[in-house]
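Participant: build me a model from this:
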Amino acid sequence: MEFRRLGRSGLKVSAISYGNWLTHGSQVEEDAAHACVKAALDAGITTFDTADVYANTKAEAVLGRALKGQRRESLEIFTKVYWPTGPGGPNDRGLGRKHIMESATASLKRLGTDYLDLYQAHRYDRKVPLEETMLAFSDLVRQGKVLYVGVSEWNAEQITQGAALARELRVPLISNQPQYSMLWRVIEEQVVPAAEHEGISQIVWSPIAQGVLTGKYQPGAQPPAGSRATDESGGKNMISRWLADDVLTAVRSLKPLADEAGLSMAQLAVAWVLQNPNVASAIIGASRPEQVAENVKAAGVTLDADLLAKIDAVLDGVIERDPALTVTP
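Facilitator: A predicted model of the protein is given here:
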């Protein structure tokens, strides 16, 4: 496993991290979730990412039980706050002080730990003063409940404003967690330069575009039974944007390039995002342990410039680059 420094901080994370969105507490049974976490640990993954909203808090609880008995100092445990949890009361969402402080306490309990290595604002909250949000994060840091702070899907302007306030409050703001893949490159034009300037790294999600970049979805064919594209509980909606025939046809043309590099298509996709020097870690999910074992082989792989150019040529016309598509509720 390769390890990379997160932002300008002293924290090192595994280049491939394990995330349990859309899996733990919902898509897979708990024993399967535990098996996937064990496979991640066996593969050298030390960084685990979750969020309180995943399966309405169940995913955190499953991850906490799966990691029970592991040496806490050898792990980096990340979670997030913003989206509604619990019964959905007026203060059960957002980045107001009350929700942040209560959510952090609840996440710690579910994860079975005294502190979080990284606590992330899951989205930017336009309805709460940024000063209130950052002050709550700074208090959690000073209380020892949180070591570092991050954000998720913030645009360049929001990252710049947050970083300025973080410096003023002496908050260690070190990361952003955006969607990023060969197909979805909206962070490259604005977010990455802003983050680099502020000493912030990317921890990217969906590096294989919800499974589309594995090549298992074929143009003109029905999605495989049991795949994410058939999951009515949430996966189907997320993957639908990639199931157009022109996208799937272009993705199919990546297979010879993956073969040339001696990689599976999934490994090629994960290795591709890790070529970006501002990416500290790529989050993979899994419903089976063998998926973890396969994808982790992308760590430490270098793709040469010629191969990267061929990938761009194959996908030309289906790549999304518009920076305005960064998620900002």
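Participant: drop to CA atoms for contacts and neighbour counts, all remaining ones
Facilitator: Fine.
Participant: show me what contacts the residue nearest the centre of the chain?
Facilitator: Central residue of the chain (Cα atoms, centre = their mean): W205, 3.2 Å from the mean position. Under the criterion of Cα atoms under 8 Å, 6 or more residues apart in numbering, the neighbours of W205 are 177-180, 282-284.
Participant: in strands only, show me those residues.
Facilitator: 282-284 (DSSP state E).
Participant: want to throw these into JSON lines with neighbour count and distance to A15?
Facilitator: Shown next, in JSON lines, are those (neighbours: other Cα atoms under 10 Å; distance: Cα to Cα, whole Å):
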{"residue": "A282", "neighbour count": "30", "distance to A15": "6"}
{"residue": "I283", "neighbour count": "24", "distance to A15": "9"}
{"residue": "I284", "neighbour count": "25", "distance to A15": "10"}
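Participant: could those residues go into CSV alongside distance to L257?
Facilitator: As requested, the ones in strands among the contacts of W205 are arranged in CSV below (distance: Cα to Cα, whole Å):
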residue, distance to L257
A282, 21
I283, 23
I284, 21
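Participant: another for comparison:
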Amino acid sequence: MEIRNLGASGLKISAIAYGNWLTHGSQVEEESATACVRQALGEGITTFDTADVYANTRAESVLGRALRGERREGLEIFTKVYWPTGPGAHNDHGLSRKHIMESINGSLTRLGTDYVDLYQAHRYDYETPLEETMEAFADVVHSGKALYIGVSEWRAEQIREAHALARELHVPLVSNQPQYNMLWRVIEAEVVPTCRDLGIGQIVWSPIAQGALTGKYRPGEQPPPGSRATDDKGGASMIQDWLRDDILERVQRLRPLADEAGLTLAQLAVAWVLQNDNVSAAIIGASRPEQVTENARAAGVRLDEDVLRAIDEITGPVVERDPAKTRSPRTRSFSRE
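Facilitator: Here you go, the predicted model:
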């Protein structure tokens, strides 16, 4: 497993991180979830990403039990705060001081740990002053409940402003967690240059576009039985936008490139993400241990420049690049992610 620094910080993490969004506590039974975590550890993955909102806190509990007994110093455990948890009352979401302080305590209890390595703002909160949010995060760090802080799906100007406050408060803002893959490149124009300048690394989610880049979905055909596109617990709605025939046709045209490189399409997709020098890690999810193994093998793979150019030529017409696509809800009148 390749090990990288998280941004310009001294924290070292595995280039492949294991995440449990849409799986633990909902789509996947706990026995299977635990098997996937054990497989991740066997592949050398030491970085685990979750959030309090995943399965309405159940995902954190499942991950905590799956990691029980492991040497804590050898793991990097990340979680997030912002989206509604519990019954979703008026203070059960957002980045207010109240919600952050209550949420970190709940996350630590569920994860069975005294601290998390990285505590992330899951979205930008337009209804709370940024100063209040950053001061609360600073107190979380200074109390020893988190070692570093990060954000997720924040725009470049929001990241820059938060970083300036973090410097004043003497806390390390070291990461951003955006969606990023061959088809979704909205961070490249503004977020990545800003983060390079500030020493912030990307921990990217959906490197295989919810499975669309695996090649299992073919244009003009029904999704395979048992695939995410047939899941009625949330998976189908998340992948639906990627299942257009024009996208799926382009994905199939990537197959010869993967074959020539000795990779599966999924491995090609993950390796492509890791080529970006501002990416510290790619988050993979899994419902079966063999999926963990397949994706983990992309760590350390270097794609030749001609392969990268060919990928750009094939995917170009269907790539989304608009920086405005990175956005957070303007009000708290939203449904659970």
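Participant: give me the TM-score for this pair.
Facilitator: The TM-score (TM-score structural alignment, normalised by the length of structure 1) is 0.99; 329 aligned residues with a Cα RMSD of 0.5 Å.
Participant: and of the ones in strands among the contacts of W205 of structure 1, the nearest to A40 of structure 1?
Facilitator: The closest of those to A40 of structure 1 turns out to be I284 (Cα to Cα; 9.7 Å).
Participant: could you give the number of residues near the residue nearest to the closest one when sequence neighbours are not counted?
Facilitator: The shortest distance from I284 of structure 1 to any non-neighbouring residue, by Cα to Cα, 6 or more residues apart in numbering, is to Y18 (5.2 Å). Per other Cα atoms under 10 Å, the neighbour tally for Y18 of structure 1 reads 25.
Participant: check contacts around Y18 of structure 1.
Facilitator: 37, 40, 45, 47-49, 283-285.
Participant: quick one: secondary structure of L140 of structure 1?
Facilitator: Under the three-state scheme (DSSP: H, G, I helix; E, B strand; the rest coil), L140 of structure 1 adopts helix.
Participant: any idea how far the residue of structure 1 most remote from its centre lies from A269 of structure 1?
Facilitator: For structure 1, the largest distance from the centre (Cα atoms, centre = their mean) belongs to G220, which lies 30.0 Å off. Distance, G220 of structure 1 to A269 of structure 1, using Cα to Cα, to the nearest Å: 23 Å.
Participant: counterpart of E305 of structure 2 in structure 1?
Facilitator: When structure 1 is aligned by TM-score structural alignment, E305 of structure 2 is paired with A305.
Participant: and its match, how far from A15 of structure 1?
Facilitator: 20 Å.
Participant: equivalent analysis for K68 of structure 1, please.
Facilitator: Taken as Cα to Cα, the span from K68 of structure 1 to A15 of structure 1 is 23 Å.
Participant: my guess is the residue nearest to I284 of structure 1 is in a helix, correct?
Facilitator: No: under the criterion used here (three-state DSSP), Y18 of structure 1 is strand, not part of a helix.
Participant: trace it over to structure 2, please.
Facilitator: In structure 2, Y18 of structure 1 lands on Y18 (TM-score structural alignment).
Participant: now do that match against I239 of structure 2, distance only.
Facilitator: Per Cα to Cα, Y18 of structure 2 is found 19 Å from I239 of structure 2.
Participant: A164 of structure 2 too?
Facilitator: Taking Cα to Cα, one finds A164 of structure 2 at 36 Å from I239 of structure 2.
Participant: those two - which one has more neighbours?
Facilitator: Higher neighbour count among A164 of structure 2 and I239: I239, with 17 against 13, using other Cα under 10 Å.
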